[in-house]
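**Student:** One predicted model, sequence on top.
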Amino acid sequence: MLKIILCLFAFGYMGISLGEDATNKSLPIVMWHGMGDTCCFSFSLGSFRDFLINILGSNVYVKSIRIGNNVVEDYESGYFVHPNKQVENACQQIASDPKLQNGYNAIGFSQGSQFLRAVAQRCPEPRMNNLISLGGQHQGKKCVFGLPNCPSLSSKTCDKFRKMLNYAAYTSWLQDYLVQATYWHNPLKEEIYRKSSTFLSDINNELNINQTYVENLKKLNKFVLVKFSNDTIVQPIDTEWFQFYTPNQDRVIQPLAESNAAKNLGLNDLVASNTIVFLETEGNHLKFTTEWFKKNILPYLNGEI
């Protein structure tokens, strides 16, 4: 989400560094961008990569997942390449990167968060240590207007997407055509969602239980879920904490422990073992300060946790 990610850098990082000693404990970092962004724009994730190197030390290795041969194809993939294909590609990139073979930490931005979780569940080698989810939609999202504050696309295109998602999200052609349809979650159509979602219901073990997904999630050291309390992009924002509406209505949020996803993925055990960490910050989608990031997220990247 390009326009939102740009807000991250409005505060600047003022050239503050933790020095080279930090790299002695820091694992490499894999990042995955959100909808409407790419791996490497100098004014979005490229700048964030520089920020991480600045605070962790110049020896830290940061890989930003790119799907396709260039940034244009990577941008388009965020809308039009099925997540299963993207995750398979990302797994191949990670497995073939010699700098990641001893493990890595991962940072997902918005939909990149659930994509990286799929990597953790489907491709446990090399090992993902800590997974940091910034505004990820782990129980999907649902909004009567489709794509609120639709970023980086024309209003005409956004309106087209809204209509398609609201009326045809669970058709096979749209599941194949539009990435956002694969994690579209309509609480008023739970049964249709579970049977027709070609990505989210699978990685959430909602149709069939894949015990491998459960075991691989347990291999995470920490799974950090960051919710943005004033988020206008994601509805409901509780999905950023792996929660969603109670089935068959769209007002009351179901406690995490009661959800099918939590039960079927073993999330209740991860909560009990403090593997899952719930963090919240003020601000709109993906908007946080440097000070907040350094205090709350940096310990998961520099080897402290």
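**Tutor:** Everything's here; your move. The shown structure was predicted, so the numbers you read here are calculated from the model rather than taken from an experiment.

**Student:** Only C-alpha atoms from now on, for both contacts and neighbour counts.
**Tutor:** OK.

**Student:** Show me the helices in the chain, by range?
**Tutor:** Under the criterion DSSP state H, the chain contains helices at 2-6, 45-56, 71-80, 83-95, 111-122, 155-168, 172-177, 190-196, 200-203, 211-218, 260-265, 267-272, 290-296.

**Student:** Name the stretch among those that sits most buried.
**Tutor:** Scoring the helices of the chain by mean neighbour count under mean count of other C-alpha atoms under 10 Å gives helix 111-122 as the most buried, with a mean of 25.

**Student:** other SSEs contacting that helix?
**Tutor:** strand 29-32, helix 83-95, strand 104-109, strand 128-134, helix 211-218 (3 or more C-alpha pairs under 8 Å, 6 or more residues apart in numbering; DSSP states H and E).

**Student:** Output the ones you listed in a markdown table, with distance to residue 1 appended to each entry.
**Tutor:** Supplementary listing: these in a markdown table, determined by distance: least, C-alpha to C-alpha, whole Å:
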| stretch | distance to residue 1 |
| --- | --- |
| strand 29-32 | 11 |
| helix 83-95 | 16 |
| strand 104-109 | 8 |
| strand 128-134 | 12 |
| helix 211-218 | 26 |
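
**Student:** ok, so what distance separates the closest residue to residue 128 other than its chain neighbours from residue 222?
**Tutor:** Spatial nearest neighbour of residue 128, excluding adjacent residues (C-alpha to C-alpha, 6 or more residues apart in numbering): residue 104 at 5.2 Å. Separation of residue 104 from residue 222 (C-alpha to C-alpha, to the nearest Å) stands at 12 Å.

**Student:** Comparison target, given below:
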Amino acid sequence: MCFRSLSALVLVLAACSHVSQAVLPIVMWHGMGDSCCNPLSMGSIKKAFESALPGVYVRSLEIGDSVVKDTENGFLMNANDQITQVCAKLKQDPKLADGFNAIGFSQGGQFLRAVAQRCPEPQMHNLVSVGGQHQGVYGFPRCPGANSTLCEIMRKLLDVGAYVSFVQDHLVQAEYWQDPFHYDEYVEKNVFLADINNEKTYNAAYKTNLQKLSNLVLVRFMRDTMVQPSISEWFGFYKPNSDKETVSMKDTRVYQKDLLGLQEMEAAGKIHFLASDSDHLQMNQTFFEEQIMPWFK
């Protein structure tokens, strides 16, 4: 998560000074290297949402019992365990009983999609994925956040082997690592992404629950130097057996085999593709105000 870019959005949100009707609660999930309440990022965004949308309830998800653990867990806590923890938190929150809108930053985007698929109560209505990697990644050219030690651990574990069971169980980023040259191994050994994309053991509930979304908003950063390939943010990926040529969502296995109901959602006008001509999470004021904010009003 890029703290500088998120803190800049505070001014954007504060400019949206009123709403004409009640708005749904908002659930936010931060990205790698960030935490729920960092005053320079998610903490400021939460306060700005509350200021821009009077009366709105905003829950910025904390994974663990402290900000420090929250940051560490973004690297080292099994994604499935994180999803289970979040599902319990949301179900136990009475302020979310009538449903909510959600926004996920970077890996928080695919994590919130997993919540929608696995835990349909309370109901998630709109999901805005800001740079989420829905078909995974194949490479990490740079690592965000202030903790260089955790970044180094991540790189070393990926070097050992992304599909080694120990790495899969203990490194979040390996859990959405998809090797386009070894698809069968990915399906067999990946413990998170292959499951939520219904490529491992087909789960009809995943498809049914995802289709309950009113809108799935996918934000891609066209100059992204962190996510490889950036088209994963639009549900695309590398062409099989290539790490250079990419394919759009419509040409992926997940879409063509209709594993998640993306065909039906697209036909119903529920999937929206937004493009920011910037690096990862580096949105400008106009983009955020005009393209993202309306989904929460």
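**Tutor:** Great, that's in hand. It should be emphasised that the depicted structure is a prediction, and the values quoted were computed from it without experimental measurement.

**Student:** What value does the TM-score take for this pair?
**Tutor:** With the length set by TM-score structural alignment, normalised by the length of the second structure, the two chains reach a TM-score of 0.94; 294 aligned residues with a C-alpha RMSD of 1.6 Å.

**Student:** re the thing from before, which of the helices and strands packed on helix 111-122 of the first structure sits closest to residue 179 of the first structure?
**Tutor:** Among those, helix 83-95 comes nearest to residue 179 of the first structure, with 6.5 Å by C-alpha to C-alpha.

**Student:** Give me the contact list for that closest one.
**Tutor:** The contact list for helix 83-95 of the first structure (C-alpha atoms under 8 Å, 6 or more residues apart in numbering) reads 65-67, 77, 100-101, 115-116, 118-119, 123, 125-126, 179, 182, 199.

**Student:** For it, give me the average deviation versus the second structure.
**Tutor:** Compared with the second structure after fitting, helix 83-95 of the first structure deviates on average by 0.5 Å (mean C-alpha distance after the TM-score superposition for the first structure).

**Student:** so that helix versus strand 104-109, what angle?
**Tutor:** 150 degrees (axes from the mean of the first three to the mean of the last three C-alpha atoms, to 10 degrees).

**Student:** Provide the aligned range in the second structure for helix 83-95 of the first structure.
**Tutor:** Counting by TM-score structural alignment, helix 83-95 of the first structure falls onto residues 79-91 of the second structure.

**Student:** which residues do residue 104 and residue 222 of the first structure both contact?
**Tutor:** With C-alpha under 8 Å, 6+ apart as the test, residue 104 of the first structure and residue 222 both reach 129, 130.

**Student:** re the thing from before, which among the helices of the first structure is found nearest to residue 37 of the first structure?
**Tutor:** So among these, helix 2-6 is nearest, using C-alpha to C-alpha, at 4.6 Å.

**Student:** gap between that closest one and the chain center?
**Tutor:** Chain-centre distance of helix 2-6 of the first structure: 15 Å, with C-alpha atoms, centre = their mean, to the nearest Å.

**Student:** just checking, what packs against it?
**Tutor:** By 3+ C-alpha pairs under 8 Å, 6+ apart, helix 2-6 of the first structure packs against no helix or strand.

**Student:** need the contact list for the alignment partner in the first structure of residue 237 of the second structure.
**Tutor:** Alignment note (TM-score structural alignment): residue 237 of the second structure maps to residue 244 of the first structure. Residue 244 of the first structure makes contact with 139, 236, 238, 253, 254, 256, according to C-alpha under 8 Å, 6+ apart.

**Student:** returning to what we had before: make a markdown table from the helices of the first structure and add distance to residue 284 of the first structure to it.
**Tutor:** Output for the helices of the first structure, formatted as a markdown table (distance: least, C-alpha to C-alpha, whole Å):
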| stretch | distance to residue 284 of the first structure |
| --- | --- |
| helix 2-6 | 8 |
| helix 45-56 | 18 |
| helix 71-80 | 20 |
| helix 83-95 | 25 |
| helix 111-122 | 15 |
| helix 155-168 | 19 |
| helix 172-177 | 28 |
| helix 190-196 | 27 |
| helix 200-203 | 24 |
| helix 211-218 | 28 |
| helix 260-265 | 26 |
| helix 267-272 | 26 |
| helix 290-296 | 14 |
